[in-house]
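Colleague: I would like to see how this sequence folds:
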Amino acid sequence: MTNVVVPAVINLDVTGPVISRHLYGHFAEHLGRCIYGGFYVGEDSDLPNAAGIRLDVVESLRALNIPNLRWPGGCFADEYHWMDGIGPKDRRPVMVNTHWGNVEENNHFGTHEFMALCELLGAEPYISGNIGSGTVKEMSDWVEYLTREGDSPMVRLRKANGRDEPWRVRFWGLGNEAWGCGGNMSAEQYAAEARRYGTYCRDHGDNKLYRIAAGANSDDYAWTETLMKSLGTLGCAYRPTSFVQALSLHYYTVPGPWHDKGDATVFDTDDYYRTMVQAARVDELLTRHSDIMNCYDPDKHVGLVLDEWGTWWNVEPGTNPGFLYQQNTLRDALVAGLHFDIFHRHADRLVMANIAQTVNVLQAMILTDPESGALVLTPTYHVFEMNKGHHDAASLRVDLLSAAPARVIGSAPLQTVSLSASRKEGRVLISLSNLDAAEAADVDLDLRGGSVTDVRSRILTAGRLQDHNTPEAPDTVAPRPHQQVVPTASGLRVHLPAHSFVTVEARLA
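Modeller: Model prediction:
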């Protein structure tokens, strides 16, 4: 059978917007076993830990060059009161997590533990503040506690709790999902709250805050317009305000109805294609939200932050339905690869993205077994690792010279070959996905404005879309060397087997 050939041009000497490393951000909510039993096992655990933080989880995430970590939620953020999570652990009050499982939490993982985790990871903290059930003073005090030098009530409290020097915390979320679990507010009501909270979340010393307003759910374009109107004037007269630097957006890939989202590992080819159509929709959402922002902010002072994204399936049988534990297959990995190609194309406005979530929840990087303690790296983890060369690299435009292969799924066309490219420090990284479940493809890369040497390629695929990793078979879906990349007169030809993700890295000659 003759493979489809996709001709593409990459101009190696013409760079576009920088792909922020923060597009590869992560999310850790007090939800299920993400924090307790995932990141944090307690100081008495038999597992190697640093003050209760699980060290093999840290080591695995450091290998991804994890750029940032969002905490404590999610919906949990708007019922979390940070003062309950500081001081001696035996004096911290117990709380009920009403959003996720209605379980009690002892608050042993709080502000100091989170900051210690970020230091171990080498990641920037992104803290979501409580607007839903909190107060302006509570959030203002949290900023002061973490970031102020010198002397003040919150500085004295921090020092009494064992930390003399302030931390640097740039990223602050002004609530979460204010249209839903964060307060069920109208856009106008939330816009006023964001202005108020943003005003009193102050810069202390040289710690300049990057305040992220709680933005739209999926295709709620009216929400984005309302927030943009509240930040300034229409068109070129716009001047950025000081109290908000970015708007968030949430979008999950859910191919089924909300009450029955589909199974993580038991699905057929039709289910797979419906999933990929939903995943590809993030391009439309980013485009349309950006278009609205462009009307009010043509110079792109205000960033767009997709701080919750990923697949969402029915929970694994036998697990707590409020813990959102799901397996992670090759299908999930291909969703991630497609998202990153789209993110790279929107790097002029999209400044951060955070997959939901890092450990044991939704589309996780890592799954841990509560009985044996075994740690498993998921297929999605490997996409993040294979793509880390794009961090802070200059994007390279990719032009297809003919229509890409596509399948019509229902009434929606799905382009089955996706690719993106970047360059940094004398090297180029090209990421390619073949989303077709059955047919291979070849991509002819016409590399103009330069040449490449020392070409290396890896592939992530498996025999079945449903394949996944377990403690007994941890490498069922793992990267392997890819030998089917050959030089041509104009560049490279890359063979893409069906349902595969491939990266090609080379040195610029």
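
Colleague: going by C-alpha atoms from here, please, whenever you check contacts or count neighbours.
Modeller: OK.

Colleague: what sits against Pro153?
Modeller: By C-alpha atoms under 8 Å, 6 or more residues apart in numbering, the contact list for Pro153 is empty.

Colleague: separation between it and Ser411?
Modeller: Between Pro153 and Ser411 the computed distance is 61 Å (C-alpha to C-alpha, to the nearest Å).

Colleague: give me the element Ile127 is part of.
Modeller: Taking DSSP states H and E as the definition, Ile127 sits inside strand 124-128.

Colleague: what sits up against that strand?
Modeller: 67-74, 77, 115, 118, 169-176.

Colleague: gap between Gly373 and Pro48?
Modeller: To Pro48, Gly373 is 11 Å away according to C-alpha to C-alpha.

Colleague: here is a second sequence; please produce its structure as well for comparison:
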Amino acid sequence: MSSSNARAVIDLDVAGPKINKHLYGHFAEHLGRCIYGGFWVGEDSPIPNEGGIRRDVVDALRALNIPNLRWPGGCFADEYHWMNGVGPRDQRPTMVNTHWGNVEENNHFGTHEFMALCELLGADPYVNGNVGSGTVREMSEWVEYLTRDGDSPMVRLRKANGRDKPWRVPFWGIGNEAWGCGGNMRAQAYADEARRYATFCRDHGDNKLYRIAAGAADDDLEWTEALLKAVSCLNCGRDPRSTFQGISFHYYTSEAGIRHGSATDFTDEQYYRTLIKAADIDRVIAGHSALMDAYDPARKLGLICDEWGTWWEVEPGTNPGFLFQQNALRDALVASLHFDIFHNHAERLQMANIAQTVNVLQAMILTDDNGAMVLTPTYHVFEMNKGHQDAQRLPVHVISQPEAVSVDQDQVVPISMSASIKDGRALISASNLSVDSDTTLTVDLRGRAVGDHRARILTADSPQSHNTAEANAAVRPADFEVSIDNGVLTAELPRHSFATVDLDLQ
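Modeller: Purely as a prediction, here's the structure:
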């Protein structure tokens, strides 16, 4: 093990753009045990629940200040017909989940159950509509069912199903991955469909829709440009049409391609390759942002990364279609790195959704049918970083740091940082991504005097460390000693660690 030094400067008096709280959004698809066995256990379950919704999962997520929840997919969204998920549960027809395991679902978790979950979480609903196998009328009526007051066919149906007043549902996805599982469409064909569907997804009363067009995979700028051309023109100086308000993209991280490698059994080289892939989202966001700036210089449209996270091989002995994977310290550092990058693109990036919240891919929480609940290392990054939500970004200048780690033609820069200010407090996030080198980090805090502070750290014996039902605290935050003297913060960052410092500004 070696040691190194790094130095940074943070201007505490230069508040930048707001870091939208929705960058800390979540995603719950009908996939594996995310909904059934994760969020939903049913009212007759011995596991404590509220109306069938698992109470300990809700309590754990409320501690993250979860801002929004995307549902019902994902690929599942484009085969989901919402009418089959309302009314008495024992009268709802079953369906086959063809994308994920080819299992039969009883539709017991539908629109009302999802809205009850969002109310328990205190989260904004993000409903993803069915473009792939649905109709414009079907999606338009879903908006009406959820958000309209007064009297109409869908309002009467909602009231008959036990809900008198409408809900507030701000976020609506116009299909999902239309280039793939959402219909295998060509960019121009989907752009036309997005305009058509968005036109009939109407604002009812004071519920204003934020319509999100299904965007690109990774850095497919041609797809993004087709959507931009559908609502704007290049360098024409006009605001884009208000057909949709956001354009999404999806970005998954693995060591070398989706579903490659184990979540907990990997080499140092695989660890660094994972971080190289994670860091490349910076380039991807910058590409989409630059293109959007050309068509939308006033930044009326938001860029949305509504699926992101690590994707590993499923745990041995589990259903391959359920995408259940463990979650190690490596995953937590992928998350911390992503958030630093998200914060740095706060001018354009307005929402991001981790895939997924419970029991699927890079989950916050793992559960079993016996009542065990495990908080993953990634969960703790979300919790430690929640002070950045709706805060203003502060400029962080990394003046010097350890030598980058090279893997073939790529490199990993060991120190990643971001900072923000809100309500007289600043939050600094810092990651040491090195697998074998501790770093002494000194930070010049300029522009404001600093009073009390509190620091926490997330690390473990190795990047492979993870939590299980039998050892559920192998990776968890701990108090962390840092010093502040004459405006200079000094912290001894261990290898493979993530730390936050909360500052009371004077």
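
Colleague: which non-adjacent residue is nearest Glu144 of the first structure?
Modeller: Leaving out its chain neighbours, the residue that sits closest to Glu144 of the first structure by C-alpha to C-alpha, 6 or more residues apart in numbering is Met154, at 6.1 Å.

Colleague: next SSE after the host helix or strand of the one you found?
Modeller: For Met154 of the first structure, the host element (DSSP H and E) is helix 153-160. Where DSSP H and E defines the elements, the next helix or strand beyond helix 153-160 of the first structure is strand 171-174.

Colleague: buried set for the helix or strand just after that following strand?
Modeller: Later in the chain than strand 171-174 of the first structure, the nearest helix or strand by DSSP H and E is helix 187-200. Within helix 187-200 of the first structure, the residues scored as buried using 16 or more other C-alpha atoms under 10 Å are Ala187, Tyr190, Ala191, Glu193, Ala194, Arg195, Tyr197, Gly198, Thr199.

Colleague: so where is stretch 380-388 of the second structure in the first structure?
Modeller: Aligned by TM-score structural alignment, stretch 380-388 of the second structure falls on residues 382-390 of the first structure.

Colleague: now the end-to-end length of the matching stretch.
Modeller: Its start and end residues considered, stretch 382-390 of the first structure measures 14 Å (C-alpha to C-alpha).

Colleague: cool, stretch 202-222 of the second structure as well?
Modeller: Across its full length, stretch 202-222 of the second structure reaches 28 Å between end residues, using C-alpha to C-alpha.

Colleague: what range in the first structure matches it?
Modeller: Under the criterion TM-score structural alignment, stretch 202-222 of the second structure matches residues 202-222.

Colleague: contacts for that stretch next, please.
Modeller: Stretch 202-222 of the first structure has contacts (C-alpha under 8 Å, 6+ apart) with 140, 143-144, 147-149, 168-179, 194, 198, 201, 223-224, 227, 243-251, 285, 288-289, 292, 305.

Colleague: count the neighbours of the nearest residue to Gly198 of the first structure once chain neighbours are set aside for me.
Modeller: Counting by C-alpha to C-alpha, 6+ apart, Gly198 of the first structure lies nearest to Phe243, which is 4.4 Å off, once chain neighbours are set aside. Look at Phe243 of the first structure: counted by other C-alpha atoms under 10 Å, it has 21 neighbours.

Colleague: give me the three-state assignment for Phe243 of the first structure.
Modeller: The three-state assignment at Phe243 of the first structure reads coil, by DSSP: H, G, I helix; E, B strand; the rest coil.

Colleague: which residues does it contact?
Modeller: The neighbours of Phe243 of the first structure, taking C-alpha under 8 Å, 6+ apart as the test, are Ala194, Arg195, Gly198, Thr199, Arg211.

Colleague: now, which of those residues sits nearest Thr2 of the first structure?
Modeller: Of all the contacts of Phe243 of the first structure, Thr2 of the first structure sits closest to Arg211, with 52.4 Å by C-alpha to C-alpha.

Colleague: for the helix or strand encompassing that closest one, which positions count as buried?
Modeller: In the assignment (DSSP H and E), Arg211 of the first structure maps to strand 210-217. Across strand 210-217 of the first structure, burial judged by 16+ other C-alpha under 10 Å covers Tyr210, Arg211, Ile212, Ala213, Ala214, Gly215, Ala216, Asn217.

Colleague: circling back: how far out from the middle of the chain is the match of stretch 202-222 of the second structure?
Modeller: How far stretch 202-222 of the first structure lies from its chain's middle: 16 Å, per C-alpha atoms, centre = their mean, to the nearest Å.

Colleague: Ala194 of the first structure is in contact with Asn176, isn't it?
Modeller: No. Look at Ala194 of the first structure against Asn176 with C-alpha atoms under 8 Å: they stay out of range, at 11.0 Å.

Colleague: and Leu228 of the second structure, how many neighbours?
Modeller: Number of residues near Leu228 of the second structure (other C-alpha under 10 Å) recorded here: 22.

Colleague: for Cys295 of the first structure, that is, sorry about that
Modeller: Neighbours around Cys295 of the first structure, by other C-alpha under 10 Å: 18.
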